[in-house]
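**Q** how would this look folded up:
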Amino acid sequence: MKTKYKILTFSFIFALALGLSSCSEDFLQTVPTDSVSTEIALGSTDNMMLAINGMHRTLYAQNPEIVRYYAGQQYVIPLAEFAAGDALHSSTGNGWFRSALQWNSFTDATNNDVTYPWWYYYNIIGSANNIINAAADLQPSDELNNVLGQAYTYRAWAHFNLVRFFAKAYMIGNPSTDPGVPIMLATEPPYEGLSRNTVQEVYDQIELDLTTAITYFEGATSRNDLSHLNIDVARGIAARVYLTTGDWANAASYANAAREDYPLMSESEYKSGFNSISNPEWMWGSKMIQDQTAYYWSYFYYTSNNFNGSQNRSNPKFMNHNLYNQMSETDYRRDLILADCPSTFDDWDAGENAGRYASEEEYDEAVAEYRVIVDNSSNHNMVPYQHIKLSQADGPTISPMDVLHMRAAEMYLIEAEALARQGSNTAAQDVLFDLVSARDAGYEKSTNTGQALVDEILLQRRFELFLEGHRWFDMLRNDEELDLEGSGANPDLYLDGFHQDKPSLNNMWMFRIPQRELDANPNMDQNPS
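**A** Below you'll find the predicted structure:
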């Protein structure tokens, strides 16, 4: 992995430079960010925290060294949604994610959709490794514990994302022998290409890193804000990991502990756009700095109902009709899906009735009504079942909105599912009721047990976490086929993404190892086609 190690060296400089951009004017004047020595960068806890701040920034910052137009986790979140069939595209738009919808980007080793996640998460790992390995030279302190807790959490989180994208899912494979991804821990020569560790070895390292992180956080200073990681985030990531590996007892326990200090949001907060880190349910999010936005490469550009960009204007996103039709009429989450919204594509065309309206005047009235609801401009298209979950707070603008990475509702759902899979039906029903009754005034506590209860919880995950970056991974771990029949998706747009066999029968669910890695590393093997 000779090329990768060069990338990792750069990645730390990049992360540090991002962190330094928020430090004092005096420091910037005396130590230029493009010539920071290793001794200065890693020589104190304060400077290590600057590097941690830079890692936080990489979650939403563009990096022209690899793929200019991709901006960290802001690109990966929709990548984990748009090929999974719940959040659907209405048109080709301006081309963003079209190849992912059609299942021919992550199956192509030369495509940026595989190159970027591979580089991005190893970028995070490289920066974390530099901090972890240099910390041995510093005196222990509560502040250093905070830094190390965050670094170990980031390293675990990045390896977790890599092994889920680039290897066979844990529950449907043979983890002890299936090829995973290289575990990267070193920061010193020799810079030799590594072979792939097994899936089990990768998860063992992830669990070890999270256990270490939680230990450090127990003696750490408090985080500055929700952009930073803390013990709750580490526990939340651990809950995700244990849910993925089928360790139900740990999944339930960590999820319960993680959500303890985060109340569920109210109905008005739920309907406010999912755009502010001030939401009391958020456990981890990226606080956007107004003058450091990714503009047309942001999460909201790809997903929002009213961001003022060509992707949104030409290609409004809507919910799978089959999913919507399973939502209770008393569930207020249903209000964020506009089933009766007029289609500006084909409900009225050149004065001819091509849709649901008796006259052009009636159509115009409906469009005007829904413009107010969607809060978009006359240049935006609209479609039935369009979502209004992810909204610009100031109307159809390009203002940077905060980005969600973890919230308490997910922890309720992990806990409920893990309890149900252990056979603790009553406890699972209680946790599920606590969440769903807060969203649906008509919801009655479930009487389902066994697999029927698990299926109910999984359906509630789809309602609750729509467009938040979980659906791809849920389909992997539950071995679900992709079938868009009756979803409202256009088969001519989706092509191979309209139907795919379940992951246990279909290697296309595994991202291809990037060709750049294969070219640079003789020890790297490609995933099976």
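
**Q** contacts, neighbours, all on C-alpha from now
**A** Will do.

**Q** how deep is the closest residue in space to Ile125 that isn't next to it in sequence tucked in, by neighbour count?
**A** Spatially, and ignoring its direct neighbours in sequence, Ile125 is nearest to Arg155 (5.0 Å; CA to CA, 6 or more residues apart in numbering). Counted by other CA atoms under 10 Å, the residues lying close to Arg155 total 28.

**Q** to compare against the first, here's the next sequence to fold:
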Amino acid sequence: MKKRYLTLVMALGLLATSCDKQYLELSPTGSIDAGAAYSTTKNAAAAINGIYRAMVVRYLSSQGHFGHPAMMIIIDVLGEDVVISNTSNTWHLAETRWQAHRSETSVGDELPYQLYYRLIGNANLAITNIDNAAGTQTERNQVKGEALGIRAFSYFNLVQLFGKRYDAATKPNAQLGVPLVLTPTTEGLPRATVEEVYAQINKDLAEAATLLTASRSYKSHINLDVIKGLQARVALVQQNWADAAKFAAEARKSYSPMSVAQYQDGFSDIGNPEWMWGFDHVEDQSETFGAFHSYISSNYNSTNIRVSPKTINSALYDQIPATDVRSKMWVKTPTAANSIVPTGGVRVPYITQKFRLPGAAPSTSTMGDIPYMRAAEMYLIEAEAQARLGNAADAATVLFDLVSKRDPSYVKSTKTGTQLIDEILFNRRVELWGEGFRFTDLKRMNLPLNRNGATNIQSAVVVLFDVKPGDNQWEFLIPRREINANKAIVQNPL
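**A** Next up is the predicted model:
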């Protein structure tokens, strides 16, 4: 039995500080004071555990908005590849229709703002107080490095959602990003520029890299490999192709692609050799109907899974070779013999089988781990970056090293230029389906939303099929409660 994190009360509150209740609960609140939490490195490590736990609890009293894993689903349903099969269950419909993030009072718009600033607020307390904690320097470095990583991760998510895309051709990116809160405070701050936010993200990650090592007790915690993986993600978004390739290669070097058999295990076990970072679901902390697998898995016994299972865009799926194990992650024509669903669950074309909880269907436990970062992503970042640098041979080799593990019949690509990049991006879409990348991928590449051409995308479900790149709708609105409470902030264009 795995028992590792602090109590839910500690995770939601963590540390005491004054908080204006008009704000969107962005500051750490609640149960113990910062002095006690960071008086020793042992206490500080427990507080950091609580921050990790705060990534996966329900926010805004909403069952469907369970922290960062909910954002993974939302980021993908905002795109065209993760498809809600019908309107029988309404969870995340407003998000897939591009309504939630364009309503300043919706839960879907408030979630990322509250979630990531809550993590930032608690990380700031760690960063500010840990240097005076009793313990060894190695222990202080560990806590500070993880806190810096959490803060950088949170700002990276925020600026991609609430700011305009980063454009390397127009440095400095003077468009508005998000407020940079770097010390424990409840004072309302103005929005920093996108350039300033990315500079702080890179500064935090660079400092964390000097403090952390690859050593760690649990994959639920950030180590040096994860920091390098985050550096690779950030460099990719900033179109810094050389750094993206370098950091991705360094990040994945201690991890091996999973076998064909492992690929079919259900994506719910953090012990998988390819997983670099994830949520390690402990036995006494099930969120039941407010959990990732209640919405994305094939076999959990929830209403959402039974009546409105997730599917893959048919046009994307139909391009996957039958010899590729990833083709088995969805079923084009499902029957009782070839697809797993909970008792009474509907079977719809292109139904997902990728995420599956252990045991037979229906599963009554949401005890599934959640992948935040896998080595496969690093292969794909490295391949894309090398291709964009014009290094076609290097890009094709890295792509082959990954895809040949998925498809024994795969032949190393001889494509170059745009055709090679398209092949890499196709594999990225298939490989990372449901793991929270598609909306931000479209935005970083300045591509349109295009849901046309699929046989299983219904207008009644998605409503919206096309959004041009650069449209105001690519930006989440600053939540109204923050606008009302913070006189220094301004709204995104409506």
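
**Q** what about the counterpart of the residue nearest to Ile125 of the first structure in the second structure, which SS state?
**A** Using TM-score structural alignment as the criterion, Arg155 of the first structure maps onto Arg151 of the second structure. Three-state call for Arg151 of the second structure (DSSP: H, G, I helix; E, B strand; the rest coil): helix.

**Q** Asn130 is in contact with the residue nearest to Ile125 of the first structure, correct?
**A** No. Assessed by CA atoms under 8 Å, Arg155 of the first structure is found out of contact with Asn130, at 10.9 Å.

**Q** hmm, the match of Arg155 of the first structure is touching Ala123, no?
**A** Yes. Checked against CA under 8 Å, the pair Arg151 of the second structure and Ala123 is within contact range at 6.0 Å.

**Q** contacts for stretch 110-119 of the first structure?
**A** Contact with stretch 110-119 of the first structure is made by 4, 7, 66-67, 70, 76, 100, 105-106, 108-109, 162, 511-516, as judged by CA atoms under 8 Å, 6 or more residues apart in numbering.

**Q** so which of these belong to helices?
**A** Lys4, Ile7, Val76, Ala100, Leu162, Gln515, Arg516 (DSSP state H).

**Q** pull out the buried residues from the contacts of stretch 110-119 of the first structure.
**A** Buried members of those, scored by 16 or more other CA atoms under 10 Å, are 4, 7, 70, 76, 100, 105-106, 108-109, 162, 511-515.

**Q** enumerate every residue touching the residue in the second structure sticking out farthest from the centre.
**A** If you look at how far each residue of the second structure sits from its centre, by CA atoms, centre = their mean, the farthest one is Ala134, at 34.0 Å. Neighbour list for Ala134 of the second structure: Ser39, Thr40, Thr41 [criterion: CA under 8 Å, 6+ apart].

**Q** got a list of what Pro469 of the second structure touches?
**A** Counting by CA under 8 Å, 6+ apart, Pro469 of the second structure makes contact with Lys443, Asn446, Leu447, Pro448, Leu449.

**Q** using the three-state scheme, assign the second one.
**A** Put plainly, it is Asn446 of the second structure. Asn446 of the second structure - assigned by three-state DSSP - is coil.

**Q** one step back: which among the contacts of Ala134 of the second structure gets closest to Phe279 of the second structure?
**A** Using CA to CA, Thr41 comes nearest to Phe279 of the second structure of the contacts of Ala134 of the second structure, at 22.7 Å.

**Q** nothing else from me, thank you.
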